[in-house]
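Undergrad: sharing a model prediction with you, sequence too.
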Amino acid sequence: MNLLVLGLNHQTAPLAVRERLAFGDAELPKALAELTQVRGVQEAAIVSTCNRTELYCNARDVDAVLGWLAASRGRSVDDIASHLYRYEHDAAVRHAFRVACGLDSMVVGETQILGQLKDAERAARSAGSLGVLLNGLFQRAFQVAKDVRTETRIGASSVSMAAASVRLAERIYTSVSECRVLFVGAGEMIELCAAHFAAQKPRGIVIANRTLERGETLAAQYGGDAMLLTDIGARLAEFDIVVSSTAAPLPLIGKGMVERALKARRRKPIFFVDLAVPRDVEAEVGDLADAYLYTVDDLSEIVRQGLASREGEVVAAEALVAEGVAAFKQWQATRALVPTIRELKDQADRVARNELARAKKRLAAGDDIDDVLERLAEQVAAKILHAPLASLNAASPQDQEPLAACTRRLFRLPDQT
């Protein structure tokens, strides 16, 4: 088994690169099927969020996995190699556990990534690409993340992307309570943002979504309204703040659409927060004088606030990760013994069943029961011990002492004095 993690995140690649290498939810089944057909890949899972794209594999050939990633995204290896990190064996385990705990996130200690890892695990399981190694990795990563949340306060006072969006909006508008807010999408990130903005009691909340039913369900929680994504162009001028996070492959809000909205607003500004990867708002919107566009990368400084006060908790969390890595390594070592243990048990079982069958025949023939049982015990012991005794007797002089010591340990014989 060779555990491999190949990926990039907000620390190694800018947003423009991350969005080119991202996988949408609808792409995952096909992508996982293709990845497990790559030479040497036995298991695979893909984690793709606004801040990272990572391949988790049980694979022998790192270059083959790298080549598949580049080809699947329509890029050359040279184009993406400088942005990627790769971890193998224990380093891969440690990285996975740190990701699950939020230690590798833009917002250190955030918990959203744990849900995204669980989504990736479910997608891989559904696609049939999750085997013993990756299942063990993810289940133990979830447990380590739970331990970190229970035993440390790493998440205390952390500033989420949603909270950072509110802080940025307050730099442009005196009060969010005077604004009308449009949320584009109805996924988990939008739910978090809606909760934070709703707490400021804005003048109005509208959810724009591909399906009206889902938008209405979320909007009802905050006394808002819903509309379809196709209505954004006609109604954009109504809103002071626009927060977007969808899985759309192409931008939903273009420069021309925003120019028309600003003209209708008589140049009253619009504040955009684009949390989607790939982006929902064209980058050129940021060039407009009265449009304030922020992406996930632009929020990085704000969300890092408060980390210094939690440095001690980070140290404690890292210690729990280290313990988790050690436990996983022990589990892997145990897994490596499984075939040998299974074969040993099967062999002993065959001996016992064969001798039992002979004993039953003797009993059926009327032989003395005590004699039959005594002979059964002797034969089972003799046949089970035949192979180890033969190996000891056949050992060369230089092998006799270590083989004898190993035998005494395996059979828990008393030490020689």
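TA: Alright, I've got the coordinates. Numbers count the residues shown, from 1 in each chain.

Undergrad: please make it C-alpha for all contacts and neighbour counts, starting now.
TA: OK.

Undergrad: would you mind measuring from Asp25 to Asp119?
TA: As judged by C-alpha to C-alpha, to the nearest Å, Asp25 and Asp119 stand 10 Å apart.

Undergrad: neighbour count for those two, which is higher?
TA: Asp119 (16 against 13; other C-alpha atoms under 10 Å).

Undergrad: Three-state assignment for the most centrally placed residue in the chain, please.
TA: Geometric centre of the chain, nearest residue: Leu117, 2.9 Å, by C-alpha atoms, centre = their mean. In three-state terms, and counting by DSSP: H, G, I helix; E, B strand; the rest coil, Leu117 is helix.

Undergrad: repeat for Phe271
TA: Going by three-state DSSP: Phe271 is strand.

Undergrad: same question for Tyr56.
TA: Going by three-state DSSP: Tyr56 is strand.

Undergrad: what's the neighbour count on it?
TA: With other C-alpha under 10 Å as criterion, Tyr56 counts 24.

Undergrad: give me every residue that touches Cys50.
TA: Taking C-alpha atoms under 8 Å, 6 or more residues apart in numbering, we find Cys50 in contact with 18-19, 275-278, 296.

Undergrad: now for the residues you listed, which pair is the farthest apart?
TA: Arg18 and Leu275 (12.4 Å; C-alpha to C-alpha).

Undergrad: quick one: contacts for the residue lying closest to Gly254 once chain neighbours are set aside?
TA: The shortest distance from Gly254 to any non-neighbouring residue, by C-alpha to C-alpha, 6 or more residues apart in numbering, is to Glu282 (5.2 Å). By C-alpha under 8 Å, 6+ apart, the contact set of Glu282 is 251-255.

Undergrad: which helix or strand contains the residue of the chain positioned farthest from its centre?
TA: In the chain, the residue that sits farthest from the middle, by C-alpha atoms, centre = their mean, is Gly366; the gap is 65.7 Å. Under DSSP states H and E, no helix or strand contains Gly366.

Undergrad: just Ile80 next, same as before
TA: helix 77-80.

Undergrad: how far out from the middle of the chain is the helix or strand following that helix?
TA: Next in sequence after helix 77-80, counting helices and strands by DSSP H and E, comes strand 85-88. Remark: strand 85-88 is offset 15 Å from the chain centroid, using C-alpha atoms, centre = their mean, to the nearest Å.

Undergrad: what about versus this one:
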Amino acid sequence: MTVLTLGLNHTTAAVDLRGRFAFAVDQLAPALQALHQQLTGTPHSEAALLSTCNRTELYVAAGGIGGPIHQLRHAAVDWLSRTGGVSADELMRHTYVLEGGQAARHAFRVASGLDSMVLGEPQILGQMKQAVREADNAGTLGTTLHQLFQRSFAVAKEVRTSTEIGAHSISMAAAAVRLASQLFEDLSKTRVLFVGAGEMIELTATHFAARNPRGMAVANRTLERGEKLATHLGAQAMRLADLPQRLHEFDIVVSCTASSLPIIGLGAVERALKARKRRPMFMVDLAVPRDIEPEVGRLGDVYLYTVDDLSTMVQTAGEKRQAAVAQAEAIIETGVQGFVHWLDQRTTVPLIKALHAQADDWRATELARARKMLSKGDDIEAVLEALSRGLTQKMLHGAMAELHSADAHTRPQVAASLSRLFLRGETVLASPAAERPPVRPDTSDEGVA
């Protein structure tokens, strides 16, 4: 099997370009099915799609040797470039393509939080598990990708339990609170609006709630879900449609929805600033694609930050952190070696199946012969002797034929291979006269299969 990863993330592409390739959860299944149709030229193709605010990654796999990797690469690049509406050349300037062990290493690092904007952040693991569920539901998750992701989750669990990888970092939510604290001296005097009700908003809202702001509100497209989060936070729930008229009430706005278009426009913010008499507004856009029009950041009294801007808040120093990273990388490397070994073994699966099928045929033939002898009244000991002899001759026939047909140059190699297979590595030195031992003929009336 061949495994390939094609992706772009916060280190290779800016937020606006990443936004062109972002997929909401309900878009994953149809997108995967469309991609899978494009992979029909490769045997046993599989596909999974991971899409977060920081990355979009395709994980694909296919059977065969040699050709499929080129077919996979071409099909994946072509599909993703058309989906995002950019040329393949433009896409490749901002993406990475990883194969085999490198693809596995990348998946393990992503799951463990080592490839995240915030080192060790835990949200990505849940997002990967969601991606796997969607691929499974779409019918595009096969044995190889299932194994890759299950090993990713196991490695991530070991990294988090055996190292302090998450103990020396700050979350995106904590970074937002820190930035807000730099603008407003006392967050307890501010009013905060959260747009959306997903996991990231819930996490960010929890951090802000710890600062006891004067008021909090949750605006969500689905009012019921917004009310649920608002009740949990002790906040007010409001309809998303009411946001433009009430935007001026809030000092801090944090938005993270799955909308494909901005939901907070320049005009709405300008009107809000006018109603606020130019009092500043702190805005955080955690969505990809953007929830807040980028032009809003040019307004003099607005402090707008995106997920990329928050990366400056990530702590990057400390001996403990570096030691944790080194430990995590060692765990990951062991996991990669295990997956590569498993992947290599997969190439022998057809041969193993064929050997089992052949052995079953031999066994069935000899059993039928033994039953026939028993029905004729033959002695049981004689029947057992014939059964065992028949099976032995069938198993050795191919090996002896190879040894007999080998010439003087290849015979030592064939003999060494047969010794490993049948004598468990013991070396048998044959005299010249015994160099070609006779093969005992198969006396079964069915012949050798």
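TA: Everything's here; your move. Small disclaimer: the values here were computed from a predicted structure and weren't measured.

Undergrad: can you calculate the TM-score here?
TA: Put the two chains on top of each other and the TM-score (TM-score structural alignment, normalised by the length of structure 1) is 0.97; 417 aligned residues with a C-alpha RMSD of 1.4 Å.

Undergrad: map Ala323 of structure 2 across to structure 1 for me.
TA: The alignment partner of Ala323 of structure 2 in structure 1, by TM-score structural alignment, is Gly312.

Undergrad: for Gly324 of structure 1, see how far away that match is.
TA: Relative to Gly324 of structure 1, and taking C-alpha to C-alpha, Gly312 of structure 1 is found at 19 Å.

Undergrad: who's more crowded, the two?
TA: Remark: of Gly312 of structure 1 and Gly324, Gly324 carries more neighbours, 21 against 14, as counted by other C-alpha under 10 Å.

Undergrad: counterpart of that one over in structure 2?
TA: Gly324 of structure 1 maps onto Gly335 in structure 2, by TM-score structural alignment.

Undergrad: for the closest residue to Glu295 of structure 2 other than its chain neighbours, grab the count of nearby residues.
TA: What sits nearest to Glu295 of structure 2 in space, not counting adjacent residues and going by C-alpha to C-alpha, 6+ apart, is Leu266, at 6.4 Å. Residues within reach of Leu266 of structure 2, counting by other C-alpha under 10 Å, total 18.

Undergrad: can you list contacts of the helix holding Ile80 of structure 1?
TA: Identification of contacts with helix 77-80 of structure 1 by C-alpha under 8 Å, 6+ apart yields 66-67, 70-71.

Undergrad: turn the residues you listed into a markdown table, including neighbour count and distance to Tyr56 of structure 1.
TA: Formatted as a markdown table, these follow (neighbours: other C-alpha atoms under 10 Å; distance: C-alpha to C-alpha, whole Å):
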| residue | neighbour count | distance to Tyr56 of structure 1 |
| --- | --- | --- |
| Leu66 | 20 | 12 |
| Gly67 | 16 | 15 |
| Ala70 | 17 | 15 |
| Ala71 | 12 | 17 |
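
Undergrad: just confirm Ser311 of structure 2 is within a helix.
TA: Yes - under three-state DSSP, Ser311 of structure 2 falls within a helix.

Undergrad: the stretch 301-449 of structure 2: helices as residue ranges?
TA: Using DSSP state H, counting those that start in this stretch, the helices of the stretch 301-449 of structure 2 run over residues 319-346, 349-375, 380-405, 411-422.

Undergrad: which positions in the last one come out as buried?
TA: Neighbour-count burial for helix 411-422 of structure 2, counted by 16 or more other C-alpha atoms under 10 Å, picks out 411, 414-415, 418.

Undergrad: Ser171 of structure 2: which of those is nearest?
TA: Nearest member of the buried residues of helix 411-422 of structure 2 to Ser171 of structure 2, counting by C-alpha to C-alpha, is Leu418, at 59.6 Å.

Undergrad: contacting residues for whichever residue in structure 1 pairs up with the closest one?
TA: Taking TM-score structural alignment for the superposition, Leu418 of structure 2 sits opposite Thr407 in structure 1. Thr407 of structure 1 makes contacts with Pro388, as judged by C-alpha under 8 Å, 6+ apart.

Undergrad: which residues in structure 1 does stretch 81-92 of structure 2 align to?
TA: Matched against structure 1 by TM-score structural alignment, stretch 81-92 of structure 2 falls on residues 70-81.

Undergrad: again, but for stretch 177-191 of structure 2
TA: Under TM-score structural alignment, the match for stretch 177-191 of structure 2 is residues 166-180.

Undergrad: Ala123 of structure 1 matches what in structure 2?
TA: Ala123 of structure 1 maps onto Glu134 in structure 2, by TM-score structural alignment.

Undergrad: burial check on its match, number of neighbours?
TA: 23.

Undergrad: next, it: secondary structure please.
TA: Applying three-state DSSP: Glu134 of structure 2 is helix.

Undergrad: quickly note the distance from it to Leu58 of structure 2.
TA: 13 Å.

Undergrad: what of Leu91 of structure 2?
TA: 13 Å.

Undergrad: same deal with Leu229 of structure 2?
TA: 32 Å.

Undergrad: so which strand or helix has the residue lying closest to Gly100 of structure 2 once chain neighbours are set aside?
TA: Nearest non-adjacent residue to Gly100 of structure 2, counting by C-alpha to C-alpha, 6+ apart: Val3, 5.2 Å away. Per DSSP H and E, Val3 of structure 2 falls inside strand 2-9.

Undergrad: now that strand: which residue numbers in structure 1?
TA: Taking TM-score structural alignment, strand 2-9 of structure 2 hits residues 2-9 over in structure 1.
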